[in-house]
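1. I would like to see how this sequence folds:
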Amino acid sequence: MATWEMPMPAAEPEFLPALDIPEPGSQRRWTVLLRMLLLLPQYIVLWVLSVIAFVVAVIGWFGALFTGRLPDFAAGFLRGYLEYDTRVYAYLMLTVDRYPPFSFEEPGHPVRVEVRPGPLNRLAVFFRLVLAVPAAIVQSVLSAGWWAVCFISWLVVLILGRMPRPLFEATAAVLRYRMRFQAYFLMLSSAYPKRIFGDPEKEQPFTSATRPLVMSSSGKALLVVFIVLGVAATVASSVTGSIDHDDDYDDNPTVRVTGPLVPGR
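-> Down below sits the predicted model:
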């Protein structure tokens, strides 16, 4: 006799934090020229907020370890901090010309971050620092690559009064991955950072209310340039640091004598 079984509901797909930035438009050249200077007050505020966010994240880590999710107060503050930080960096990286407000909530701002804090795997929470290492390396390489060409990007936007679309796409991809890494590290999301090269052009269904980042061939090629330069800069920095360390070790007779006696050297 055939038996009938009730179909199990499909598991809800894991939500990947989303970033929405409007299409590149005209920018005031004087704000582009003075962008770093204009952001000085934001750097101070962001530094203070980062210290508070660290404390809240530590408390939230203990809460998530025991309850399987971030406490509401931690999720609320860290989400606001993530949105604030992303708006500041979007302005710094010349993707928008609107100055970031000194507030967590800004519904009318063109840069929007969508995160959905929810249940967390306790084991993944316990090993969060270890699990985040590969994503941290990728994020570091992307950022180093962007900084390697930031002067050229600034000069292009200053001359044209707008950011060319391929440059916009590559920059937005770097900014979005940075945001996703922070969301994962701060336990605002259980989704591991991914999709460096944008979203599929026809993704069905798209679970976010924000627009997907669909990159052109030119944008992807420029992002590859960022990655290559980032790897080169990271390797060069490591080699230089190693040489400087060896020089200090060789030139300092005290270090030469006592070095082998220091545990862990």
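2. can we go C-alpha only for contacts and neighbour counts from here?
-> Noted.
3. tell me who's in contact with residue 183.
-> 17, 82, 115, 189 (CA atoms under 8 Å, 6 or more residues apart in numbering).
4. mind putting these into CSV with neighbour count?
-> Output for the contacts of residue 183, formatted as CSV (neighbours: other CA atoms under 10 Å):
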residue, neighbour count
17, 25
82, 22
115, 19
189, 25
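5. need the max-distance pair from these.
-> 82 and 189 (11.8 Å; CA to CA).
6. run through the helices of the stretch 51-200 of the chain in chain order.
-> Ranges of helices within the stretch 51-200 of the chain are 72-92, 122-126, 128-131, 133-148, 150-160, 165-185, based on DSSP state H, counting those that start in this stretch.
7. and those helices as TSV, adding distance to residue 231?
-> Supplementary listing: these in TSV, determined by distance: least, CA to CA, whole Å:
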stretch	distance to residue 231
helix 72-92	21
helix 122-126	28
helix 128-131	21
helix 133-148	6
helix 150-160	16
helix 165-185	14
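8. and residue 205, how many neighbours does it have?
-> Burial measure for residue 205: 6 neighbouring residues, criterion other CA atoms under 10 Å.
9. distance of it from residue 177?
-> Per CA to CA, to the nearest Å, residue 205 is found 21 Å from residue 177.
10. check residue 142 too.
-> Residue 142 sits 9 Å away from residue 177, taking CA to CA as the criterion.
11. alongside the first, I'd like the structure of this one:
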Amino acid sequence: MTTYPVRVQGRFDPALNRWLWLVKWLLVIPHHVVLAFLWLAFGVVGVFAFVTILVTGRYPRPLFDFALGVLRWTWRVAYYSFGALATDRYPPFSLGEEPDYPATLDIAYPERLSRGLVLVKWLLAVPHLVIVAIFLGGGGYLAFRAGEWAYSPAGGLVGLLVLIAGVVLLFTGHYPRGVFDFVLGMDRWALRVAAYVGLMTDAYPPFRFDTGGDEPGAATLDAPPPPAPSRGTAGRVVPAVIGVLLLLVGTGLSAAGALGLWADQTQRDATGAVTAPAQVVRSTGYAVELGTAELNWTEAGWTVGDDWLGAIGLRVDPDAFVGIGPTADVARYLAGVDRDRVTGFGDQALYQHSAGTAPTSPPHAQPFWAAAGYGSLTWTAQPGDWTAVVMNADGSRTVDTTVVATATLPALAPAAWTALGVGALLLFLGGGLVLFAATRPTRPTTPARTTIGAESHA
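-> As a prediction, the model looks like this:
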């Protein structure tokens, strides 16, 4: 019997600190922050690998090493924290093999992969995904989020058993070995499925519950020997990583540019202004502040200077007053006035109420408004701090009106085309770097012949 190409191992540590596990969730936060970005890159790498396998039948080695590094890093963090709680040794910030760490993961690099199988692996893995969902809470270690596979510790049967082991450790000072073996079996199953769905092997995961920290089975594979180690690996990995980052940035800029062009071409009204969705504002007080805008630029006349917003408009109900004025003057006028301040829009709008009395004079009598009117106003943006205010025309209590904001945004189209162009350039450069890394020849060294023996597992 041959071993499965995905080898997951963990060394059991009988001398665990009985208290440390209570704060491990806090200690691994830096790892989770880094892993969030690494898994985002993992998703991009997976898309590129999918296309490459479909065309060439090969998973580019630098990208494979990166994907394997992300899985290794995540497995070490899970083993330290609530994927097992089986070691007190803090995991290293590394994509490398780290063979001296208690938790190790290795995946045999496939020289060839099936072009057709890559299209249906997600479907073939459905039975395994159902089992993994039971182990890991329907989305714990292996989850499909925003179009990418993610591996991160969570609940389910694993979480429950690890929590029980932590409580036992807390009161007895001993981690139950039976729980450890069972949890490692579930972790091993999940990682095998993750590697298969991640296109890193064509070997279908076995329906076999291999418990314990050691990988069972014979250590000699029937598959061809692994490729000889090569020199210049850094010369391939570095361009691949830079290329993936350029692809990420390029994708974001291209999407922003396309969204900007869509808004410029489809969201303008008859006057040429882009109109925001209408928002109802209500207050039991005398005024509603619509937030503060800080506008600063360096030189008048620049496209991104005083002309980038263009003509700004605010429309309210005909019997309501709306004005824009310097923030300092508005604050003095409304000091001690019963009012609300609104931040956010739509369902995300937040009201901050300030109790007080009625204003000393009606809003139209104030000389500081840069633009004001009943029912609507039009204002050309200027440098400074500005606040928009909605009140009843007579300054009475209880404001209830609909607000619609508009802006001509003359810089929208140029900015969108710029973002789209820069994004396309970064996509081209990123794709070129990844292709270069995938096809760059290496100089093989003389491989050392290694024989590994292990007891067969039936």
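12. TM-score for these two?
-> The TM-score (TM-score structural alignment, normalised by the length of structure 1) is 0.67; 196 aligned residues with a CA RMSD of 2.4 Å.
13. in structure 2, what residue corresponds to residue 173 of structure 1?
-> Residue pairing (TM-score structural alignment): residue 173 of structure 1 is matched to residue 185 of structure 2.
14. neighbours of the nearest residue to that match once chain neighbours are set aside, how many?
-> Closest residue to residue 185 of structure 2 apart from its sequence neighbours, by CA to CA, 6 or more residues apart in numbering: residue 211 at 4.0 Å. A count of neighbours around residue 211 of structure 2, defined by other CA under 10 Å, yields 20.
15. which helix or which strand is home to residue 386 of structure 2?
-> Residue 386 of structure 2 is part of strand 384-392, with elements assigned from DSSP states H and E.
16. where in structure 1 does that strand align, residue-wise?
-> Under TM-score structural alignment, strand 384-392 of structure 2 has no counterpart anywhere in structure 1.
17. same for whichever helix or strand comes after that strand, what does it pack against?
-> Sequence-wise, the next helix or strand downstream of strand 384-392 of structure 2 (DSSP H and E) is strand 399-407. Packing contacts for strand 399-407 of structure 2, counted by 3 or more CA pairs under 8 Å, 6 or more residues apart in numbering; DSSP states H and E, involve strand 274-275, strand 279-283, strand 311-315, strand 384-392.
18. which part of structure 1 matches the very next helix or strand once past strand 399-407 of structure 2?
-> Going down the chain from strand 399-407 of structure 2, the next helix or strand is helix 412-439, by DSSP H and E. Aligned using TM-score structural alignment, helix 412-439 of structure 2 spans no residues in structure 1.
19. who touches the residue most central in space within structure 1 in this structure?
-> For structure 1, the residue nearest the mean C-alpha position is residue 178 (1.1 Å; CA atoms, centre = their mean). Taking CA under 8 Å, 6+ apart, we find residue 178 of structure 1 in contact with residue 139.
20. how near is it to residue 155 of structure 1?
-> Residue 178 of structure 1 sits 23 Å away from residue 155 of structure 1, going by CA to CA.
21. same check on residue 254 of structure 1?
-> As for residue 254 of structure 1, its distance to residue 155 of structure 1 is 48 Å (criterion: CA to CA).
22. who has more neighbours, the two?
-> Taking neighbours as other CA under 10 Å, residue 254 of structure 1 and residue 155 compare with residue 155 leading, 13 against 10.
23. just give me the match in structure 2 for that one.
-> Matched by TM-score structural alignment, residue 155 of structure 1 corresponds to residue 167 in structure 2.
24. picking that back up, of the helices and strands packed on strand 399-407 of structure 2, which is nearest residue 86 of structure 2?
-> Evaluated over these, closeness to residue 86 of structure 2 peaks at strand 279-283, with 53.1 Å, by CA to CA.
25. would you check the span in structure 1 matched by the next helix or strand after that closest one?
-> Per DSSP H and E, the first helix or strand lying C-terminal to strand 279-283 of structure 2 is strand 287-295. On structure 1, no counterpart of strand 287-295 of structure 2 exists by TM-score structural alignment.
26. tell me the buried residues in strand 287-295 of structure 2?
-> 287, 288, 289, 290, 292 (16 or more other CA atoms under 10 Å).
27. any chance of those residues in TSV, plus distance to residue 332 of structure 2?
-> Listed next are those as TSV, based on distance: CA to CA, whole Å:
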residue	distance to residue 332 of structure 2
287	13
288	15
289	13
290	16
292	14
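28. which one of those residues is nearest to residue 89 of structure 2?
-> Distance to residue 89 of structure 2, by CA to CA, is smallest for residue 292 among these, at 49.1 Å.
29. what about that closest one, distance to residue 76 of structure 2?
-> Counting by CA to CA - residue 292 of structure 2 and residue 76 of structure 2 are separated by 46 Å.
30. tell me the contacts of residue 32 of structure 1?
-> Applying CA under 8 Å, 6+ apart, one finds that residue 32 of structure 1 lies in contact with 94, 154, 157, 158.
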